[in-house]
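**Q** Build me a model from this:
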Amino acid sequence: MNKDISDYVLCWVEDNLCTGATISELAKSVGYSRRTLETGFRRDYGLSLGNYLFRRRMARAAVILRLARLTITELAMLLNYCSAANFTRAFHRYYGQTPDAYRRAQLWDTRLLQLPLHFKSPEYNSERVHLKSPVFIAGESFRYQAKYTNTHDDSFVENFRKHMKRWQPSHQADIWTVTSMHVPESIAVNRKGLVDVDVVVGTQIQHERNSVAVMPSGNYVRFSFSGNWEKYIIFSKLAYARCLEGNRWHWSGVSCFMKITCWDVVAEHLSCQLYISVE
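**A** Here you go, the predicted model:
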């Protein structure tokens, strides 16, 4: 497939995770036979189009289970399954456990989440590190709501840069951010695919007494990234799943921590280290 058709197919998948649209309908919309479309997709990406669509739907289901209070029946209806029982069987076939067990698990295992293939991963380095002492952070706090069902959501960057621009001029030290996601209490908000995000922007201090956030000692995966904000958005979305691929690690924390060592306001370029707590 040429790039335009390939991009269209990947976007179509994201737009139809909850519509029940079929690959036959996709083939008609691009003017290819279904066989030609599936052969080209497998050649380009190494898996069948049908399997990719199923894996992306299961990834969406897993995220909603962890970040929303929707019932299993509501989730099944959202993903266009004819019944909660059919959805539960499909989910168990893929993850090896029921949706309810996946939701209640103490640690969120993201290793089987199928990432969107239209994300082209920027360059970064990663390593497992052990933090011997906690990091105390003083600064300002704010909350916003992110639409986690939108793979192109950049609300963190939009909100974060407003606060960072106010914070940076008076501080020469590295800037730290702490980000924590919380499931909203409101069912109406849950149904809109929104999640509450608490953020702290500040600098490291020596004592806990004046801190507003603490990065605990323990095991982390540390990602080192340098690039523009557009690439950072993609990097930050991939990091949570990529750090667990091929490993037996589980994301063990609610909060994630980032140290920004350089930020060029004019060029919109930053260098940072992202820390994700793992077990």
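**Q** all contacts plus neighbour counts: C-alpha atoms, from now on.
**A** Will do.
**Q** Is the residue nearest to V212 when sequence neighbours are not counted in a helix, a strand, or coil?
**A** Counting by C-alpha to C-alpha, 6 or more residues apart in numbering, A138 is the residue found nearest to V212 once chain neighbours are left out, at 5.2 Å. Secondary structure state of A138, per DSSP: H, G, I helix; E, B strand; the rest coil, is strand.
**Q** Let me know whether A138 touches V178 as I believe.
**A** No: in terms of C-alpha atoms under 8 Å, A138 does not count as a neighbour of V178; the distance is 10.6 Å.
**Q** Could I get the contacting residues of the residue nearest to V212?
**A** If a contact means C-alpha atoms under 8 Å, 6 or more residues apart in numbering, then A138 has 201-205, 210-213 as its contacts.
**Q** what residues do A138 and V178 have in common as contacts?
**A** By C-alpha under 8 Å, 6+ apart, A138 and V178 have these common neighbours: 201, 213.
**Q** Alongside the first, I'd like the structure of this one:
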Amino acid sequence: MNQQNIISDLIKWIEKSLEQPLSIDNVAKKSGYSKWHLQRMFKEVTGQILGTYIRHRRLTHAALALHLTSKPILDIAMQYRFDSQQTFTRSFKKQFKLTPASYRRAEFWDPSGLTPPIDLNKTPLMLPEPQFVTLPDKTFWGVAYKNTCSLNDLLREKLLLRREFFKNYLDKYEKVNFELPAKLYAFSCPQQNKDSLDEQEIIYTIALDEKKDLENITEYHHSEGLYVCFRFNGRPEDFSNFISQIYLAALPALRIKRRNGSDIEVHYNRYQYQIKDLQKEPPKVIECDYYIPVITQHELEELQPKKS
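**A** You can find the predicted model right below:
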């Protein structure tokens, strides 16, 4: 087995073990190599320092838990194997420039400091150039779906739930004998689950920009605001990785903050899929514009109190 395969397998094990003891000695024991040889091999293959990578991935999970759950800070610190809340706060502030409490209370979410996982088996997903767009006030008519999941399952569950929700929506759509629209909108916004400290509630609304007499149809109003938009054109199974790369790599690199609101997906039917075909299996290609509500540095400065 070559070095890349060894490190690739080790990274997969690390990702599954972030809540377990992961000292260099423990990781070396798992790999079967001395810790000195393993650290040298990890740096050669990934360009990163093993201990730093583990710490950054743990802090990334902790940051997402602070933002997406109501779990107590001390519990999050213990979950990701920090020996005290003080140690956690010190490490967290070094990576995210805020204390965990300030990070959780922030009006706008700053993804700077998030570290994506390394995947040596995949060709890095090349994200297209982002486009900044101000979307106007608009009313949609849609069907809302709701489910809950743990933080670790968030992206995987969103992919499975998205397929289920779209199939359910298309079943409703077919009953009124409308042709598949050229554009289909989806609004999603994970939020804290009031009944479980460790889970998120996913509300996913599939909608049209014209009123159709579907079962359980509700009016959905979208307010004007600035969005950053990324275009996706690829396989459905790559869509979750696309969203993950936006949040863990693209937004931190752009140094912009996410404001409250839903992510918006605009799905195009340029491949002329038929409803009966999509009810049987997912489309082979998705073409979608993915919008995230953001606020610019200039807007942030405008919100700051003026010094007298």
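**Q** Can you pull the TM-score for these?
**A** Aligned and superposed, the two chains score 0.88 in TM-score terms (TM-score structural alignment, normalised by the length of the first structure); 271 aligned residues with a C-alpha RMSD of 2.2 Å.
**Q** Just tell me what the residue nearest to V212 of the first structure corresponds to in the second structure.
**A** In the superposition onto the second structure, A138 of the first structure corresponds to W141 when matched by TM-score structural alignment.
**Q** How about K237 of the first structure?
**A** Under the alignment defined by TM-score structural alignment, K237 of the first structure corresponds to S244 in the second structure.
**Q** cool, and V157 of the first structure?
**A** If you follow V157 of the first structure across to the second structure using TM-score structural alignment, you land on L159.
**Q** quick one: S252 of the first structure and Y275 touch, right?
**A** No: because the distance of 11.8 Å does not satisfy C-alpha under 8 Å, S252 of the first structure is recorded as not touching Y275.
**Q** out of those two, which sits in the more crowded spot?
**A** Between S252 of the first structure and Y275, counted using other C-alpha atoms under 10 Å, Y275 has the larger neighbour count: 25 against 16.
**Q** Check the secondary structure at that one for me.
**A** Using three-state DSSP, the structure places Y275 of the first structure in strand.
**Q** nearest spatial neighbour of it, skipping sequence neighbours?
**A** Across the structure, with C-alpha to C-alpha, 6+ apart as the measure, the residue nearest Y275 of the first structure apart from its sequence neighbours is R222 (4.7 Å).
**Q** quick one: what's aligned to that neighbour in the second structure?
**A** Taking TM-score structural alignment as the criterion, the aligned counterpart of R222 of the first structure in the second structure is C229.
**Q** Roughly how far does the match of A138 of the first structure sit from Q4 of the second structure?
**A** For W141 of the second structure, the distance to Q4 of the second structure equals 50 Å [C-alpha to C-alpha, to the nearest Å].
**Q** S244 of the second structure - how many residues pack around it?
**A** Burial measure for S244 of the second structure: 14 neighbouring residues, criterion other C-alpha under 10 Å.
**Q** Same question for K97 of the second structure.
**A** 14.
**Q** That one and I24 of the second structure, how far apart?
**A** To I24 of the second structure, K97 of the second structure is 26 Å away according to C-alpha to C-alpha.
**Q** And for S102 of the second structure?
**A** As judged by C-alpha to C-alpha, S102 of the second structure and I24 of the second structure stand 31 Å apart.
**Q** again with S150 of the second structure
**A** Distance from S150 of the second structure to I24 of the second structure, counting by C-alpha to C-alpha: 28 Å.
**Q** could you pull out the strands for the stretch 151-300 of the second structure?
**A** The residue ranges that make up the strands of the stretch 151-300 of the second structure, judged by DSSP state E, counting those that start in this stretch, are 183-192, 199-208, 218-222, 225-234, 257-258, 263-268, 286-295.
**Q** how much does the shortest one stray from the first structure?
**A** Strand 257-258 of the second structure: mean distance to aligned residues in the first structure after superposition is 0.8 Å, counting by mean C-alpha distance after the TM-score superposition for the first structure.
**Q** In the first structure, which residues correspond to that strand?
**A** Per TM-score structural alignment, the counterpart of strand 257-258 of the second structure in the first structure is residues 250-251.
**Q** Filter the contacts of A138 of the first structure down to the buried ones.
**A** By neighbour count, with 16 or more other C-alpha atoms under 10 Å, the contacts of A138 of the first structure hold 201-204, 211-213 as buried.
**Q** re earlier: more neighbours, S102 and I24 of the second structure?
**A** Higher neighbour count among S102 of the second structure and I24: I24, with 17 against 12, using other C-alpha under 10 Å.
**Q** Touching, the more buried one and K35? I think so.
**A** Yes: taking contact to mean C-alpha under 8 Å, the distance of 6.4 Å between I24 of the second structure and K35 places them in contact.
**Q** if I look at Y94 of the first structure, how far off is T88 of the first structure?
**A** With distances taken as C-alpha to C-alpha, Y94 of the first structure is found 10 Å from T88 of the first structure.
**Q** same thing with V212 of the first structure?
**A** Separation of V212 of the first structure from T88 of the first structure (C-alpha to C-alpha): 41 Å.
**Q** try F119 of the first structure
**A** Computed with C-alpha to C-alpha, the distance linking F119 of the first structure and T88 of the first structure is 28 Å.
**Q** who's more crowded, the two?
**A** Summary of the neighbour comparison: F119 of the first structure and T88, criterion other C-alpha under 10 Å, with T88 having more neighbours (19 against 15).
**Q** The match of V157 of the first structure: what's it in contact with?
**A** Contacts were defined as C-alpha under 8 Å, 6+ apart; by that measure L159 of the second structure touches 239-240.
**Q** and what of F178 of the second structure?
**A** When contacts are counted by C-alpha under 8 Å, 6+ apart, F178 of the second structure is found next to no other residue.
**Q** can you tell me how far it sits from K211 of the second structure?
**A** Relative to K211 of the second structure, F178 of the second structure is positioned 12 Å away (criterion: C-alpha to C-alpha).
**Q** Give me the distance between the two termini of stretch 171-181 of the second structure.
**A** End-to-end distance for stretch 171-181 of the second structure, by C-alpha to C-alpha: 14 Å.
**Q** Only the buried residues of that stretch, if you could.
**A** Taking 16+ other C-alpha under 10 Å as the neighbour-count basis, stretch 171-181 of the second structure is seen to contain the buried residues 172-173, 180.
**Q** Closest one of those to K16 of the second structure?
**A** Relative to K16 of the second structure, the closest of those is K172; by C-alpha to C-alpha it sits at 38.6 Å.
**Q** List the contacts of the nearest residue to L244 of the first structure once chain neighbours are set aside.
**A** The shortest distance from L244 of the first structure to any residue that is not its chain neighbour, by C-alpha to C-alpha, 6+ apart, is 5.6 Å, and that residue is R111. R111 of the first structure sits next to 241-242, 244-246 when contact means C-alpha under 8 Å, 6+ apart.
**Q** Many thanks, we can stop here.
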